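A.B. asks: Quick check, what structure comes out for this input:
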Amino acid sequence: MPFVKARRLVAVAAAALLAGSLAPAPPALAADPAYQVLVFSKTAGFRHDSIAVGTQAVRDLGAANNFTVTATEDAAAFTTTNLARFKAVVFLNTTGDVLDATQQSAFEAYVNGGGGFVGIHSAADTEYNWPWYGQLVGAWFASHPAIQQATVRVENRAHPATAHLPRSWTRTDEWYNYRTNPRSSARVLASLDEGSYSGGTMGDHPIAWCRTQSSGRAFYTGGGHTQASYSDAAFRAHLLGGIRYAAGWAKADCRPETGYTTLYDGSTTGWSQAGPGGFTNTDATLSSFGGLGTYWYSAKEFRSYSLKLDWRLAGDDNSGVHIGYPASSSPWSGTRDGYEIQLDATDVPERTTGAVYAIKAPDVAARDAALNPPGSWNTYEILVQGERVQVFLNGVRVNDFTNTDPARSLQQGYIGIQNHGTGDDVSFRNIRVKELTTGSVTVEGESYTSSSGVQIANHAPASGGRTLGYINNGDWAGYSQVSTAGRTGFSARISSGGAGGTIQIRSGSSTGTLLGSVTVPNTGGWETFQTVSTTLNGTGTGPLHLVFTGGSGSLFDVDTLTVSGG
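C.D. replies: Next comes the predicted model:
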């Protein structure tokens, strides 16, 4: 029999949450494998006097963190062969048009194929006539006031570029206003408090963010105008985290995020402890002690929702996140009457990180590729839609489970986090939830369970960076996890640089009852998405099937789809 690590048990006793204690420092992280970074600082407009010290700062970071820096202002470095040497390319205070068409094509292929991009400050004042670059950097420069001190609100304290920062970071720099707000296409890491300085014009004012671009990764920070920035230890760590993310060594969920309600970000109002032990509450971080216990959000039950939270294990530790937790003083209710999404990377598959504990193992290969090591922060999204649970680790889906036990229905219950026992050290940050519309189910287009002709396509602006693609006339896709029973509405987020066409919504099979159809237009490009919708006749009984019709060639892509009613 395979060895199964025993769960450490502690007798259940009354416990109280201890606030204000300092959590133990996380262990030092293992060094990244050796890699190379290209720093590019060509200017065709304003030239910053901080370029030289900025370049040296990146060299210093490389010497201390196992990467080698090549610095250049020669655009001839942008060839397919040369770029392949580098894990990340840093645009350090570039300005104006710095690459010709051939060089642009080489850089696009590099990033789309999995390369990393780091933009510093006036990287946003670069290449205004190159739409792909505007998408990559996230937003272009509009204006700036005088150099002055401002308060930076750190929104994401799990990303390696911002995990070390306090929630409120005061520093002096030249603060850009941008032509557009990147929040809808990137994960905002930090924003400016416009009330803390003069000259902000955006209201909601992102200043650092990350995003995916096809198979590549992009990080941008608006800081870095001044020479003093590059001797600031916190700013240097900010740059290092961005470089490590862009290079692919540090994982993060960089999907856009809006509409979430905070359950915990420093305040423990609404939370209750079941069982012994508990969590200290310091620096908007919950850190476990003792147990076996569950700290659960007792203020509200949740049914269909997206739950996100950031977590860190100190070492080989054990914890979990409870869903469908009944109102109870017993921590065992989380695994007996609800479900636990496990945290423990070294246990057997059905009890490891990403598992529905003792029920369903994660996709271990996908999990391993998405997981940051002990001492680093990770992000879970636990997506509950009806009785279906999908688990995303740092933006990558690692588990997909559907409950069939009526006694453990996920359409009732609370959420909670586990303090497993003495020696199991786990911390949580930024617990937030977005409730989904009752009666609607949304799934990724690429989550089909049967198909003909279609394939998965990579598109950075899509949810999760992928779509249902390569759709031709007569192709179809089936979704056994989505019932059409009683459904009266259908919508899909689509893109098309091709002929467009029609989506037929059918019940049971690709030739089953036609419930409705919707026209898909050409949206102007494969990276340009819009939503189409239609009513359904409500006569469905079986699993959802989509049939695609139209002219010749590739018709359109499907990002996400939603059925409502029923």
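A.B. asks: rest of the way, CA atoms for contacts and neighbours
C.D. replies: Will do.
A.B. asks: show me where this structure has helices.
C.D. replies: Assigned by DSSP state H, the helices in the chain fall at 51-65, 80-83, 101-112, 131-137, 233-247, 333-336, 364-370.
A.B. asks: could the ones you listed be laid out in CSV, adding mean neighbour count and distance to residue 396?
C.D. replies: Formatted as CSV, those follow (neighbours: other C-alpha atoms under 10 Å; distance: least, C-alpha to C-alpha, whole Å):
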stretch, mean neighbour count, distance to residue 396
helix 51-65, 18, 26
helix 80-83, 15, 26
helix 101-112, 18, 18
helix 131-137, 19, 20
helix 233-247, 23, 15
helix 333-336, 20, 24
helix 364-370, 17, 7
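A.B. asks: Next, the structure of the following sequence, for comparison with the previous one:
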Amino acid sequence: MRRLLRPLLGAATAVLAVLACTTPATPASAADAPYDVLVFSKTAGFRHDSIAVGTQAIRDLGAANNFTVTATEDAAQFTTANLSRFEAVVFLNTTGDVLDGTQQSAFESYIGAGGGYVGVHAAADTEYGWSFYGNLVGAYFASHPHIQQANVKAENRAHAATAHLPQTWTRTDEWYNYQTNARSTARVLATLDESSYSGGSMGADHPHSWCKTYSGGRSFYTGGGHTQASYAEPAFRAHLLGGIRYAAGRAKADCRPETGYTPLYNGSTTGWSQAGPGSFSNADATLTSVGGMGLYWYSAKQFTNYSLKLDWRLAGDDNSGVFIGFPASSDPWSAVNNGYEVQIDATDAADRTTGAVYTFKSADIAARDAALNPPGEWNTYELLVEGERLQVFLNGMKINDFTNTDPVRSLAGHIGLQNHGTGDDASFRNIRIRELGVNPPGGNTVQAEAFSSASGVSPFTKAGANGGQTLGHIDPGDWAAYAGLDLTGTTSLRARVVSGGPGGTLQVRTGSATGTVLGSVAVPNTGSWTTFADVTAALSGVPSGTGTLYLTFTGSGTGLFDVDDFTLVRSGGSGGVGPIRGLGGKCLDVRNAATADGTQIQIYGCNGSAAQTWTVTPNSTVKALGKCLDVSGGASADGTKIQLWTCNGTGAQNWSAQADGTLKNPQSGKCLDVSGNNPADGQAVHLWTCHTGANQKWTLP
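C.D. replies: Presented below is the predicted three-dimensional model:
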């Protein structure tokens, strides 16, 4: 209602194709519940001669895959009542302005009610003056060269539209250039390799097919489908079928925008090691489990705060899991005993089924069931680790939120894939990670759209938003709740907001959406719906421990503002994740980033590495690299070595930040001290009688 695209002008020209569609329909990998599809092919500009064969191809797909097809070029069919009959509407090579204002409103309501949209080729050359449509399709047509062969690069091989494709898909079609890059608002599924043909104008990043959620509905677009011959190609027909299944809600996918990830595996196994029996085969950029019980783990690096994404598929009733937070070891049981497993098998008990933190916390089963694709189809996990909090997303939907409180375990450490045993066939693709760096003082930043419950608001895909989405559609009286947050020591809340509307007030509450107000802050009009700003609410009376925080919203009018993310800011020394700074501004450091028990702790120039990223739990442990800051032997003599050691819950690993800036080990009554009061890189730290000198002063995250 308030996020507008500039009206854009353009028209496509096209050339003719002569091959007819004769290839039989390609079935989906699992039987879908019946559904209905409307194919709309009205043109007010160039008319493609492939419309008839394209329509017939979709009819063939429907006959083979349990959906009915109604084809029309009558825009009068766009009424609220009629559209409600269909799970998806396909705009098949439409051009120009094809709907009037009333029909546009009906289609907007249809999408808002959870409807699906499929855009094929010239659907991007349609309705340039209708901003809702432009946002829905994702990008408008700009130009095209002549029909020719090109290489399509399958970027996401988990989506139903692209899972069947090779990494490089070579075919002939008319290749569109677009006025904008869809990547900022959609999950790109495939790109064009401009070096493989002539006439591309978008450069190294040329999206060709993508998916997104928008205004409550689902959208899929493919730039293919100009020629008649396209609809005779089995791979293109399967591509089109997958897009229809996604738009109709029959195939689930993570269609959130994705940038900034580094591949850990996309065909190359560099950095990976096998622990225990069995192995993984590696073919077509796909790892497939063989025998076991073993663990294929990424031994090249440990991770502390990160978003890990990976695509997985089970062949049937099989078993596997993703392990995180374990120390380096050639024993696969080390991961079981020291880390956490996020389960994949959907057939076990609630605390050990898909999305469960195995034996520790069940997934939200209803949410899991709504997001899960069946055996034989690909699924996507995001494991979001922020300090000792783990959130599990399945195909873009949050299904678990777990906080580690066990002092012997940590979420920081290595990651790995389980090969469970003979007959348990699990495959993995496109394992990638985005390291989040050090959190601001006071704890983890929360993506506002990742609420646990809400009223009135919904996620909104937006360029410039951290994570690709904001908490949008905020009106007076709306609210959002966030469960499982560590509130201990929180003194303020900092929120990233955006508003081209009237603005309003953000209130912070506990207990319920009408509970005690801890603080509030006015949110102004920031200048536009693309201009972000930070606001801060001072908080008082915040309860300690883990709890649920409520954001509530007041103001006048509608469309007040969006919230991108928020950070709970704590007073110094009350816990968090990040560097511990001491003498000479140097950072507490694990020598050589080693993880062996007994590794010396030292100070060193701050560099942001995992060896200097500490998770501080108030009056408890201080952890790095999955292990604990430890007083050697639990001794109390001045000069006792301070080392890294497997977390064991003893008093030798208990630390308490003091008001005078010291970090005390209560068991010994002595303090963490820089040996010899020397700020040189590599200077060891040890235990010493507390005296509050500069070499005993520490700034904690």
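A.B. asks: coming back round to it: same list as before, the helices of the first structure that is, but in CSV and with distance to residue 212 of the first structure included.
C.D. replies: As requested, these are arranged in CSV below (distance: least, C-alpha to C-alpha, whole Å):
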stretch, distance to residue 212 of the first structure
helix 51-65, 22
helix 80-83, 18
helix 101-112, 9
helix 131-137, 8
helix 233-247, 9
helix 333-336, 35
helix 364-370, 14
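A.B. asks: Go through those helices and name the closest to residue 554 of the first structure.
C.D. replies: Evaluated over the helices of the first structure, closeness to residue 554 of the first structure peaks at helix 101-112, with 20.1 Å, by C-alpha to C-alpha.
A.B. asks: Just want the angle from the closest one to helix 233-247.
C.D. replies: Going by axes from the mean of the first three to the mean of the last three C-alpha atoms, to 10 degrees, helix 101-112 of the first structure is angled at 90 degrees with respect to helix 233-247.
A.B. asks: Stretch 522-533 of the second structure: end-to-end distance?
C.D. replies: Stretch 522-533 of the second structure has an end-to-end distance of 12 Å (C-alpha to C-alpha, to the nearest Å).
A.B. asks: again with stretch 258-272 of the second structure
C.D. replies: Separation of the first and last residues of stretch 258-272 of the second structure by C-alpha to C-alpha is 24 Å.
A.B. asks: Report the buried residues of that stretch.
C.D. replies: For stretch 258-272 of the second structure, the neighbour count (16 or more other C-alpha atoms under 10 Å) marks 258, 263, 264, 265, 266, 267, 272 as buried.
A.B. asks: Now those residues in a markdown table, please, with extra columns for distance to residue 477 of the second structure.
C.D. replies: Formatted as a markdown table, those follow (distance: C-alpha to C-alpha, whole Å):
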| residue | distance to residue 477 of the second structure |
| --- | --- |
| 258 | 32 |
| 263 | 42 |
| 264 | 44 |
| 265 | 46 |
| 266 | 46 |
| 267 | 50 |
| 272 | 51 |
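A.B. asks: Narrow those residues to those in strands?
C.D. replies: Counted as lying in strands by DSSP state E, out of those, are 263, 264, 265, 272.
A.B. asks: Contact partners for the second one?
C.D. replies: So the one you mean is residue 264 of the second structure. Counting by C-alpha atoms under 8 Å, 6 or more residues apart in numbering, residue 264 of the second structure touches 298, 430, 431, 432, 433.
A.B. asks: what two of those have the greatest distance between them?
C.D. replies: Largest separation among these by C-alpha to C-alpha: 298 and 430, giving 13.7 Å.
A.B. asks: Among those two, which residue is more densely surrounded?
C.D. replies: Each of residue 298 of the second structure and residue 430 has its neighbours counted (other C-alpha atoms under 10 Å); residue 430 has more, 23 against 20.
A.B. asks: which residues does the residue nearest to the more buried one when sequence neighbours are not counted contact?
C.D. replies: Distances taken as C-alpha to C-alpha, 6 or more residues apart in numbering put residue 266 closest to residue 430 of the second structure, at 4.9 Å, once the chain neighbours are dropped. Neighbouring residues of residue 266 of the second structure by C-alpha under 8 Å, 6+ apart: 285, 286, 429, 430, 431.
A.B. asks: Residue 145 of the second structure now?
C.D. replies: 174, 175, 176, 198, 199, 200.
A.B. asks: If we use 7 Å, what do you get?
C.D. replies: Listed by C-alpha atoms under 7 Å, 6 or more residues apart in numbering, the contact set of residue 145 of the second structure reads 175, 199.
A.B. asks: Tell me the counterpart of it in the first structure.
C.D. replies: Under the alignment (TM-score structural alignment), residue 145 of the second structure maps onto residue 145 of the first structure.
A.B. asks: So which residue is dead centre in the first structure?
C.D. replies: The residue lying closest to the centre of the first structure (C-alpha atoms, centre = their mean) is residue 253, at 2.1 Å.
A.B. asks: That one is in contact with residue 395, isn't it?
C.D. replies: Yes: Residue 253 of the first structure lies in contact with residue 395 (C-alpha atoms under 7 Å); the separation is 4.4 Å.
A.B. asks: Next, count neighbours for residue 527 of the second structure.
C.D. replies: Count around residue 527 of the second structure with other C-alpha under 10 Å applied: 13.
A.B. asks: Contacts only, for it.
C.D. replies: Contacts for residue 527 of the second structure (C-alpha under 7 Å, 6+ apart) come out as 499, 500.
A.B. asks: so how far is residue 161 of the second structure from it?
C.D. replies: For residue 527 of the second structure relative to residue 161 of the second structure (C-alpha to C-alpha), the value is 39 Å.
A.B. asks: Can you give me every residue that contacts the residue nearest to residue 266 of the first structure when sequence neighbours are not counted?
C.D. replies: Excluding the flanking residues, the one nearest residue 266 of the first structure by C-alpha to C-alpha, 6+ apart is residue 284, at 3.8 Å. Neighbouring residues of residue 284 of the first structure by C-alpha under 7 Å, 6+ apart: 265, 266, 429.
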